[in-house]
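[1] model the structure of this input:
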Amino acid sequence: MSELSIFAIVTIAIIIIIIIAIIGNSLSDRGSQEYERPEARAGREGEYIATNIIRKVLRDEDILLTNVEISYDGRKAELDNVIINKYGVFIIEVKNYAGTIYGKADDYTWIKSKTDPFGNTFTKTVRNPIKQVNRQVYLLAKHLELYGFNVWVEGYAFFVQGNSPVWCKEVLGSLHDIDKAVHTFNRNRLSVSDTEAIKEILLGSYR
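    Next comes the predicted model:
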C-alpha cells in the first residue's frame, strides 16, 4: 500500500472521529437542555391545569394574569395567578404535590411523602404554601401602594391533587371554592378604570 493511500485512510478516519465527537456533544447538549426535574415538571403541569380550571369560573369583566413578577423593598415574588375584578385583587398559588402532605397551618415547612411502585418511601420538606401566599399578599399590596393603589389583596393556595393537610380560608380545593373566593365582595369595590390600571401596573406598562 502506498504512502498516499495510508495518508488518505488516516485522514478519513480522523474526519470520521471528529464528526462522531461533534454529533455526540450536540446530543449531550440537547439532552441537558431538554432535561427537566420531576418537581419542576409537576409544578409546570399543575400551573397549566389550575389556570384552565380558573378560566372556567371567570366572568367577562375578570382579568387573569399568570406568572406575574413583583418586587417591594428588594424582596421579589412570582405569582402563579392574579385575578383582578370589581370584587378585588386575588392571588392563587398553585401546588401540584403528589403523595401525602403533613403539616399545620402555622408550620413554616411541611413534609411531603411519596411511595414509589417498588414500595420505597421518599420524604421531602416543602415550604408551607399558606405562609408563601401570605408573603405574596403583603408584597403585592405594597407593590400596588407604590403606584397609589391602597388595595386589599386576598391570597389562596390551590392544591391540584386535593391533598392539603389543612383546610382553612386560604386553601381552595374545588371549582366552587375558586368561584366563591374571587366573586365575593370583601373590602374592595374596584371600578373598571381601577382594574385596568392595576392590570397595567402588573404588566409593567403603567403610565
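[2] from here on, contacts and neighbour counts on C-alpha atoms
    OK.
[3] and the top helix by length along the chain, how far out from the chain's middle?
    As assigned by DSSP state H, the longest helix anywhere in the chain is helix 3-34. Distance of helix 3-34 from the chain centroid (Cα atoms, centre = their mean, to the nearest Å) equals 42 Å.
[4] which helices and strands does the very next helix or strand once past that helix pack with?
    Moving toward the C-terminus from helix 3-34, the next helix or strand (DSSP states H and E) is helix 38-57. With contacts defined as 3 or more Cα pairs under 8 Å, 6 or more residues apart in numbering; DSSP states H and E, the packing partners of helix 38-57 are strand 88-95, helix 175-182.
[5] would you do the same for the sequence below? I want to compare the two.
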Amino acid sequence: MGLLGEKRVANLLKKGLKGEEYRLYRNLILPIETEHQNTPSLTEVDLVLLTHFGIFVIEVKNYSGWIFGAEKQAFWTQQIFAKRTRFKAKL
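    Okay, here's the model as predicted:
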C-alpha cells in the first residue's frame, strides 16, 4: 500500500498545483555520508516537490488511527482506540 499512498499524494499535489510551475520527483535514491564496507549508503525519498515557494521533501506513511510524534523524535506513537504502539520514525 506504500506505493499506492505515494501515488495518491503525488496526484493530490498535481491537482492542487494545477496552473503552477513545479517539478515533482518520486522515489529518489540519494547517497548519504555514512559508508558500509567502503560502499556509500543510500536513502530513498518518497517525493520531492520543487516550486517557487521552496523545496519540499515529503515522506508518505500509511498508518491509521492517531499518530503522535515530533519532527526530531526517534519514536512516534500510533493510537487506535485504547491500543498504543510505538514505532521508529524515519529521520
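[6] of all the helices and strands packed on helix 38-57 of structure 1, which one is nearest Ala141 of structure 1?
    Evaluated over the helices and strands packed on helix 38-57 of structure 1, closeness to Ala141 of structure 1 peaks at strand 88-95, with 9.2 Å, by Cα to Cα.
[7] after superposition, how close is that closest one to structure 2?
    On superposition with structure 2, the mean distance recorded for strand 88-95 of structure 1 (mean Cα distance after the TM-score superposition for structure 1) is 1.9 Å.
[8] and that strand with helix 175-182, angle?
    Calculated by axes from the mean of the first three to the mean of the last three Cα atoms, to 10 degrees, strand 88-95 of structure 1 forms an angle of 140 degrees with helix 175-182.
[9] returning to that earlier point: can I get the helices and strands packed on helix 38-57 of structure 1 in CSV including mean neighbour count and distance to Ile54 of structure 1?
    Listed next are the helices and strands packed on helix 38-57 of structure 1 as CSV, based on neighbours: other Cα atoms under 10 Å; distance: least, Cα to Cα, whole Å:
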stretch, mean neighbour count, distance to Ile54 of structure 1
strand 88-95, 24, 9
helix 175-182, 16, 7
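[10] for Tyr108 of structure 1, which of those is the nearest?
    With respect to Tyr108 of structure 1, and counting by Cα to Cα, the nearest of these is strand 88-95 at 16.0 Å.
[11] what span of structure 2 is the next helix or strand after that closest one aligned with?
    Of the helices and strands lying after strand 88-95 of structure 1 in sequence (DSSP H and E), the nearest is strand 100-102. Strand 100-102 of structure 1 lines up with residues 66-68 of structure 2 when matched by TM-score structural alignment.
[12] quick one: average offset of that stretch versus structure 1, please.
    Taken over the aligned residues, the distance from stretch 66-68 of structure 2 to structure 1 averages 2.4 Å (mean Cα distance after the TM-score superposition for structure 1).
[13] list the contacts for the residue positioned nearest the centre of structure 2?
    Centroid check for structure 2 by Cα atoms, centre = their mean gives Glu59 as the closest residue, at 0.3 Å. Neighbouring residues of Glu59 of structure 2 by Cα atoms under 8 Å, 6 or more residues apart in numbering: 45-47.
[14] if we can go back for a sec, turn the helices and strands packed on helix 38-57 of structure 1 into TSV, including distance to Ile201 of structure 1.
    Converted to TSV, those look like this (distance: least, Cα to Cα, whole Å):
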stretch	distance to Ile201 of structure 1
strand 88-95	13
helix 175-182	20
